[in-house]
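Trainee: Sequence and predicted structure are below.
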Amino acid sequence: MSMGTELLGFLLCVGGWLLTAVSLANNYWRVTSFAGSVITSTRQYQNLWQACAEASTGIRNCRRFESLLALEGYVQTSRALMIIALLLGLASILLSVLGLKCTKMGSMTEQAKGKLTFTAGLLFILSGVCVLTAVTWYAARIVQEFNDPFYIGTKFELGAGLYLGWAAAALVILGGGMLCGSFRRASTPRNKRSSVIRILKLEHFKNMVITSRFTL
């Protein structure tokens, strides 16, 4: 495998995984929109865990979402996908550490390490897809409510937490693709060499047969 490609992909994936955790903990998944409003002294914002209101004086009051079953479906799904993404990312990091070419684990062969790295890359990509699905679905719901003229609730805009999630998904998917790609590029030359060796052996065998016929 290409060690440089592996390390770069691994670092991108770890950075994306950390950014996923930051996005999940960020308070600003949705923030109050002041479009068409004359009251700007209070700002409201929410994430997957709580809703907060902050006055212009700096006083902030937050209320945690107490019941999971009382939440809307897209919030429940976004929570689950973000947590699954973090768990998949953690498992992928462990597999990557075991499979990187620069690490030594007993008598593990290069082929076995390559398969571990390839599996870790696939899991990283799946983790990135989970994050991308969660933040995109959440953002789509905000945009839908904002553009609905019959929506009577508080209208919100996209918050920083969503942008962090999109950045995290991009890093993880890119890094996972690099890990998978490094394994394919490393395996292709070996396959070509083995094919050439088989062809040479076959040609040598044919020459031996022809020579034996002339001798007889």
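Mentor: Cool, the structure landed.
Trainee: drop to CA atoms for contacts and neighbour counts, all remaining ones
Mentor: OK.
Trainee: Would you mind measuring from residue 86 to residue 59?
Mentor: Counting by Cα to Cα, to the nearest Å, the separation of residue 86 from residue 59 is 32 Å.
Trainee: who has more neighbours, the two?
Mentor: residue 86 (21 against 9; other Cα atoms under 10 Å).
Trainee: Doesn't that one belong to a helix?
Mentor: Yes - if the criterion is DSSP: H, G, I helix; E, B strand; the rest coil, then residue 86 is within a helix.
Trainee: right, and it touches residue 17 too?
Mentor: Yes - counting by Cα atoms under 8 Å, residue 17 is a contact partner of residue 86 at 6.7 Å.
Trainee: Give me the longest helix you can find in the chain.
Mentor: The single longest helix within the chain, with elements called by DSSP state H, is helix 160-215.
Trainee: which secondary structure elements does that helix contact?
Mentor: helix 3-25, helix 110-147 (3 or more Cα pairs under 8 Å, 6 or more residues apart in numbering; DSSP states H and E).
Trainee: Quick one: work out the angle between the first one and helix 160-215.
Mentor: Orientation check (axes from the mean of the first three to the mean of the last three Cα atoms, to 10 degrees): helix 3-25 against helix 160-215 gives 150 degrees.
Trainee: In addition, the following structure is provided for comparison:
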Amino acid sequence: MDPIVEVVALLLGFLGWVMVGIALPNRYWKTSTVDGNVITTSTIYENLWMSCATDSTGVHNCREFPSLLALNGYIQASRALMIASIVFGTFGLVAALVGMQCSKAGGENYVLKGRIAGTGGVLFILQGLCTMISVSWYAFNITQDFFDPFYPGTKFEIGEGLYIGWCSAVLAIAGGSCLTCSFHYNMKIARGTAYSHAPSRSVAASTYGRNAYV
């Protein structure tokens, strides 16, 4: 596997993993501004864990969602997907570090190290997919309520936390794809090289004949 591709893929996966950690606790997954006079103008914003409100004077209050079972299904699913994304990314980073050629971990067995790195690439892809599904599903519900003329509640808009999540998903998928594709490409080259150096049966037979009867 090309060491440069490994390093680039590791950096992309690491950045994606860090951005997941930033997006998950970010409070601005969806925002709504209620216009009024100087005192009554307020901003409401929510994420997967709490709902907050702040007024024009800078005073803000937050309350955590009181019950997990009382939440909408997409919020529960988004929580699970984001946590799974962090877990996949953590194991992906460990596998990528162990599988890199410049790493001393795993010994000198480069075939095994390549397979470990390829596994890390798959884990990065899973991380990106979990993040992408979570933030896209959350954004879909925001836009669905926003454009529904009969929706009675507060209409929110997409917040910065979702954009961070989308960027994280793209980076993780790109890094995982680089690791996985590079691993498969190098395995094909290795197999082709092994077959090209293997002696044919006719050559082996002729050599045996010369050794036996000459």
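Mentor: Noted; the coordinates are in hand. The structure presented is a predicted model; accordingly, all values stated were derived computationally and were not measured.
Trainee: Report the TM-score for the pair.
Mentor: Superposed pair, TM-score by TM-score structural alignment, normalised by the length of structure 2: 0.91. Supporting alignment: 208 aligned residues with a Cα RMSD of 2.0 Å.
Trainee: Ok, which of the helices and strands packed on helix 160-215 of structure 1 comes nearest residue 102 of structure 1?
Mentor: For residue 102 of structure 1, the closest of those is helix 3-25, at 7.2 Å, according to Cα to Cα.
Trainee: Contacts for that closest one next, please.
Mentor: The contact list for helix 3-25 of structure 1 (Cα atoms under 8 Å, 6 or more residues apart in numbering) reads 48, 82, 86, 89-90, 93, 96, 100-102, 124, 131, 161-162, 164-165, 167-179, 182.
Trainee: Report the angle between that helix and helix 110-147.
Mentor: Relative orientation of helix 3-25 of structure 1 versus helix 110-147 (the same axes, to 10 degrees): 30 degrees.
Trainee: Onto which residues of structure 2 does helix 3-25 of structure 1 map?
Mentor: Counting by TM-score structural alignment, helix 3-25 of structure 1 falls onto residues 3-25 of structure 2.
Trainee: And for the residue most central in space within structure 2, nearest residue in space, chain neighbours not counted?
Mentor: Structure 2 has residue 128 as the residue nearest its centroid, 2.6 Å off, counting by Cα atoms, centre = their mean. Leaving aside its chain neighbours, residue 128 of structure 2 sits nearest to residue 169 (4.0 Å; criterion: Cα to Cα, 6 or more residues apart in numbering).
Trainee: if I pick that neighbour, what's in contact with it?
Mentor: 16, 127, 128, 129, 130, 131, 132.
Trainee: can you list those residues in CSV and add distance to residue 9 of structure 2?
Mentor: CSV is the format used below for those (distance: Cα to Cα, whole Å):
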residue, distance to residue 9 of structure 2
16, 11
127, 14
128, 13
129, 16
130, 18
131, 18
132, 18
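Trainee: Just name the closest of those residues to residue 140 of structure 2, please.
Mentor: The closest of those, once distances to residue 140 of structure 2 are taken by Cα to Cα, is residue 132, at 11.8 Å.
Trainee: The closest one - nearest residue in space that isn't next to it in sequence?
Mentor: Residue 132 of structure 2's closest residue in space is residue 169 (Cα to Cα, 6+ apart), at 5.5 Å.
Trainee: To which residue of structure 1 is that neighbour aligned?
Mentor: Per TM-score structural alignment, residue 169 of structure 2 is aligned with residue 169.
Trainee: measure its match to residue 152 of structure 1 for me?
Mentor: Separation of residue 169 of structure 1 from residue 152 of structure 1 (Cα to Cα): 33 Å.
Trainee: now do residue 198 of structure 1
Mentor: Applying Cα to Cα, the value for residue 198 of structure 1 to residue 152 of structure 1 is 73 Å.
Trainee: Who has more neighbours out of those two?
Mentor: For residue 198 of structure 1 and residue 152, the more surrounded residue by other Cα under 10 Å is residue 198, and the numbers stand at 12 against 8.
Trainee: Now do that one against residue 204 of structure 1, distance only.
Mentor: Counting by Cα to Cα, the gap from residue 198 of structure 1 to residue 204 of structure 1 is 10 Å.
Trainee: Check residue 141 of structure 1 too.
Mentor: The gap separating residue 141 of structure 1 from residue 204 of structure 1 is 68 Å, by Cα to Cα.
Trainee: Same check on residue 176 of structure 1?
Mentor: Distance of residue 176 of structure 1 to residue 204 of structure 1, computed by Cα to Cα: 43 Å.
Trainee: and these two? which has more neighbours close in?
Mentor: residue 176 (30 against 12).
Trainee: Once you drop chain neighbours, what's closest to the more buried one?
Mentor: Closest to residue 176 of structure 1 by Cα to Cα, 6+ apart is residue 121, at 4.0 Å.
Trainee: Could you tell me how many residues sit around that neighbour?
Mentor: Residue 121 of structure 1 has 33 neighbouring residues, counting by other Cα under 10 Å.
Trainee: which ones are touching the counterpart of it in structure 2?
Mentor: Per TM-score structural alignment, the equivalent position to residue 121 of structure 1 in structure 2 is residue 121. If you count contacts by Cα under 8 Å, 6+ apart, residue 121 of structure 2 has them with 92, 96, 175, 176, 177, 178, 179, 180.
Trainee: Residue 80 of structure 2 and residue 180 of structure 2, how far apart?
Mentor: 25 Å.
Trainee: quick one, which of those two is more surrounded?
Mentor: Remark: of residue 80 of structure 2 and residue 180, residue 180 carries more neighbours, 24 against 13, as counted by other Cα under 10 Å.
Trainee: Now do the contacts for that one.
Mentor: 117, 118, 119, 121, 122.
Trainee: got it, and residue 43 of structure 1?
Mentor: Per Cα under 8 Å, 6+ apart, neighbours of residue 43 of structure 1: 31, 32, 53, 54, 55, 56.
Trainee: Now do the SS call for the residue nearest to it when sequence neighbours are not counted.
Mentor: Distances taken as Cα to Cα, 6+ apart put residue 54 closest to residue 43 of structure 1, at 5.2 Å, once the chain neighbours are dropped. For residue 54 of structure 1, the assignment made with three-state DSSP gives strand.
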